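[1] got a predicted model here, sequence first, then my questions.
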Amino acid sequence: MKRTKEKCPYHCEIEAAFAVIGGKRKARIISHIGDGKPRFNQLRDILENVSPRMLAKQLRELEEDGLVIRKMHREIPPRVEYELTKTGRAFIPILDNISDWVIEYCPDAAQKIE
């Protein structure tokens, strides 16, 4: 989503935000990375029903948008961890607010999640 102001295709800030975090699982990925420095397989186990290809794509997009850092450790076997950037960490309170909103205003959806 890194674009210059002159070429920005969005009509408002909300539209731009959803372009970055609007992937089906991006908010959950950010939330789980915020809990620590998970490895790819740990994220795959947490995010059930997501193919490795789709998870890798979503992680790449989050990295390109500056929300996630991919750290590769030069070990055998290679170890890759993900962590949030400052921008990604700033999104955590927003996710918490959305969660609170769902619990308060969408009780049916909150019950399905439990």
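    The structure has been received and is ready for your questions.
[2] drop to CA atoms for contacts and neighbour counts, all remaining ones
    Will do.
[3] ranges for the strands of this protein?
    Counting by DSSP state E, the chain has strands at residues 68-73, 79-84.
[4] return the most buried member of the ones you listed.
    Of the strands of the chain, the one with the most neighbours on average (mean count of other C-alpha atoms under 10 Å) is strand 79-84, at a mean of 19.
[5] for the protein, which helix extends over the most residues?
    helix 86-105 (DSSP state H).
[6] identify each buried residue in that helix, please.
    88-89, 91-92 (16 or more other C-alpha atoms under 10 Å).
[7] picking up where we left off before, looking at the strands of the chain, which is nearest to Val20?
    For those, the distance to Val20 is smallest for strand 68-73, at 11.7 Å, taking C-alpha to C-alpha.
[8] try it against this one:
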Amino acid sequence: MQEDQSDGTVFVQTTLKVLGGKWKLLILWHLKDNDRRYSELKRLIPEITEKMLVQQLRELESDGLVNRTVFSEVPPKVEYSFTEYGRSLEPVLQTLCNWGERHLKRLELI
């Protein structure tokens, strides 16, 4: 570890590499309580493009945070859920949600 990154910077950079971007935290937020089908996630996050949703889900799966389960049905059914490792982010997601609520109250937007 570089001397100038001994204060935790490298850990924050690592976290941002995994969770960074506009959509990943929102996707994880929607998965925290329920397994979701792709179409549910698309409906819950209407601003995201299909290409971006697929990309973000693949990255979350690759990083070991999300499971992708394919059911052999017609039509095919695919569900996304947290892995056990992904569940370790639940307190972080709740803390971010709480902070956002306090921030909006501070700005008197809610």
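    In hand now; what should we look at? These numbers were taken from a predicted model, which means no experiment stands behind them.
[9] sorry, back to before: quick check: angle from the longest helix of structure 1 to strand 79-84?
    Here helix 86-105 of structure 1 runs at an angle of 70 degrees relative to strand 79-84 (axes from the mean of the first three to the mean of the last three C-alpha atoms, to 10 degrees).
[10] and helix 86-105 of structure 1, what does it pack onto?
    helix 26-34, helix 107-113 (3 or more C-alpha pairs under 8 Å, 6 or more residues apart in numbering; DSSP states H and E).
[11] so who does the residue nearest in space to the middle of structure 2 touch?
    Against the mean C-alpha coordinate of structure 2, by C-alpha atoms, centre = their mean, the closest residue is Leu28 at 2.9 Å. By C-alpha atoms under 8 Å, 6 or more residues apart in numbering, the contact list for Leu28 of structure 2 reads Phe82.
[12] please say which position in structure 1 it maps to.
    Leu28 of structure 2 maps onto Ile30 in structure 1 when the alignment is built from TM-score structural alignment.
[13] next one: that match from Arg79 of structure 1, what distance?
    19 Å (C-alpha to C-alpha, to the nearest Å).
[14] kindly report the same for Ser51 of structure 1.
    20 Å.
[15] how about a markdown table for the buried residues of helix 86-105 of structure 1, with distance to Cys106 of structure 1 added?
    Below are those laid out as a markdown table (distance: C-alpha to C-alpha, whole Å):
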| residue | distance to Cys106 of structure 1 |
| --- | --- |
| Gly88 | 26 |
| Arg89 | 26 |
| Phe91 | 21 |
| Ile92 | 20 |
